[in-house]
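Enquirer: Sequence and predicted structure below; questions after.
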Amino acid sequence: MKKSFTLILAFLFIGFLSLNAQASLEGSVMDKDQGTPLDFAYVKLYQGTSMITGTQTDFDGNFLITNIDPGTYDIEASYLGYTSEKKTGVVLKAGKVLRLKFELSPEGVVLDKVVITEYKAPLIDIDNTTTGGTVTAEKIQNLPTKEVSAIAATTAGVSSVDGGSVTIRGGRTNATAYYVDGIRVIGLVPQSEIEQMQVITGGLEAKYGDATGGLISITTKGPSQKFSGGAEVETSQYLDPYGYNLASAYL
């Protein structure tokens, strides 16, 4: 019984010596210019080119590494957007806690020169197998007509009488398919909501199904965080014998 108690004390004593034989490292990583802590900065311990251990700082820029074998280390602190700092030849002693302070400076990033050139649409799009045209919102705003069918009629091969039904390449009016944001529809949207209108007069893709004539595909402007509206009035009264009048408003 006495021998067993002696062995237990011996093991406890050896464990205590082993625990005290380890070193600890603590410290902080700060912004050198502002004096503010850098949270989640990396702190790494090296011996030669091999990294032995490491950690990250907390929200206050502090770090703690325990159970380090005594010896000489190179200790590096790094943070994204800052220059790294390395302290070399740091001696960690058994049973001792060494405190270090790192102060990192913001690192300026030199960007490569950026050349800005204006994009020009090619005269011939070799990847396009369809024929027709595309009208943007800017072009629609500058057109004298505001009817969707009349806007479509500005494309070669498309005709519309007085803003009525659209005929593409002499086909029937009911052979023209209409799509709004990729969904086939019967009615159309106000011209003020059109971001882009694509008129396809030939070479329809298989995804458009049974469209036997042409196709008018409209992309709307989509939702906006700003509330806006407008009104427009056009007239040729007293200017020509037709007496054309147009009034439109939108929200």
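Expert: Cool, the structure landed.
Enquirer: from here on, contacts and neighbour counts on C-alpha atoms
Expert: OK.
Enquirer: Going by neighbour count, which residues in the lengthiest helix in the chain are buried?
Expert: Looking across the chain with DSSP state H, the single longest helix is helix 2-20. By neighbour count with 16 or more other CA atoms under 10 Å, helix 2-20 contains no buried residues.
Enquirer: after that helix comes which helix or strand?
Expert: Reading on from helix 2-20 to the C-terminus, the next helix or strand found by DSSP states H and E is strand 23-31.
Enquirer: one more structure, for comparison:
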Amino acid sequence: MSFKLGRLILFTIIALVSEGLYSQVTATVYGKVLDELEAPLFGASVFLEGTQLGAQTDFDGTYEIKEVPPGSYNLIVTYLGYKSQTKYNIIVRSKGTPAYNFILEVETEQLKEVVVSNANIISRPKETPLSTQTLSAVEIATYPGSNNDVVQVAQTLPGVSPSIGGFRNDLVIRGGAPNESVYYLDGMEIPNINHFSTQGSAGGPVGLINVSFIDNVTLSTSAFNARYDNPLSGV
């Protein structure tokens, strides 16, 4: 009798373990949808392209898409009166998936043309801030050879030269020294963002910043904002 009971218990344990092994692991994609004034948008549609998974935002502009299998997706948000927006190749992990937030622009309506005659035309070129480059966390994580290092990706941008040693990630901007650039994280200056940095230099073998916990990175090689404290080469 005890032998049969033991076999029954063993069979039950094996069945439970097998069920746990073959059950699919899912995650939740979440975030907020705001307008340009950072006011929440209620009722915006957020969905994963090519799937039946989606959700709508609540009164706080928050959305949650549950039971998402881990993988890479295109996340799309639409709202009446606003331009739709897509985040490409977002990475959904079983644990540690970051929030994906959206700021939507108002979609202007096309009006009828207005003809003005006998007027002096003043033509001015549209200025583009070529010295400022912005990269998303997905671009940094998927950049070839970057090893998920923010500074190594910044070395490939216009106006930036890599350090002489290939094992370092010093930033040489327009011929300046590596310690002439400043780093800010959420508005707070970070004296050093690299492991094992050399004294008097801001570079090191690998960066401290985990790409999974950032939203984007902006590099300015000139025309710095006045709120940054005395940079000589870049921000």
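Expert: Now that the structure is in, tell me what you want to look at. Since this is a predicted model, take the numbers as computed values, not measurements.
Enquirer: And the TM-score between these chains?
Expert: TM-score for the superposed chains, counting by TM-score structural alignment, normalised by the length of structure 2: 0.42, backed by 110 aligned residues with a CA RMSD of 2.4 Å.
Enquirer: just to revisit the earlier point, for the longest helix of structure 1, enumerate the helices and strands it packs against.
Expert: The helices and strands touching helix 2-20 of structure 1, judged by 3 or more CA pairs under 8 Å, 6 or more residues apart in numbering; DSSP states H and E, number zero.
Enquirer: Counting neighbours, what do you get for the closest residue to residue 245 of structure 1 other than its chain neighbours?
Expert: Distances taken as CA to CA, 6 or more residues apart in numbering place residue 235 nearest to residue 245 of structure 1, at 4.2 Å, with adjacent residues excluded. Using other CA atoms under 10 Å, residue 235 of structure 1 is surrounded by 13 other residues.
Enquirer: same check, this time on residue 160 of structure 1
Expert: Other residues close to residue 160 of structure 1 by other CA under 10 Å number 17.
Enquirer: That one is in contact with residue 151, isn't it?
Expert: No: using CA atoms under 8 Å as the test, residue 160 of structure 1 is too far from residue 151 to be in contact (9.2 Å).
Enquirer: who does the strand or helix carrying residue 76 of structure 1 touch, helix- and strand-wise?
Expert: In this structure, residue 76 of structure 1 sits in strand 71-78 according to DSSP H and E. Judged by 3+ CA pairs under 8 Å, 6+ apart, strand 71-78 of structure 1 is in contact with strand 42-47, strand 85-92.
Enquirer: Could you dump those strands into CSV with distance to residue 28 of structure 1 and mean neighbour count added?
Expert: Shown next, in CSV, are these (distance: least, CA to CA, whole Å; neighbours: other CA atoms under 10 Å):
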stretch, distance to residue 28 of structure 1, mean neighbour count
strand 42-47, 9, 20
strand 85-92, 12, 15
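Enquirer: quick one: residue 35 of structure 2 from residue 64 of structure 2, how far?
Expert: For residue 35 of structure 2, the distance to residue 64 of structure 2 equals 18 Å [CA to CA, to the nearest Å].
Enquirer: Give me the more crowded residue out of the two.
Expert: residue 64 (18 against 15).
Enquirer: Many thanks, we can stop here.
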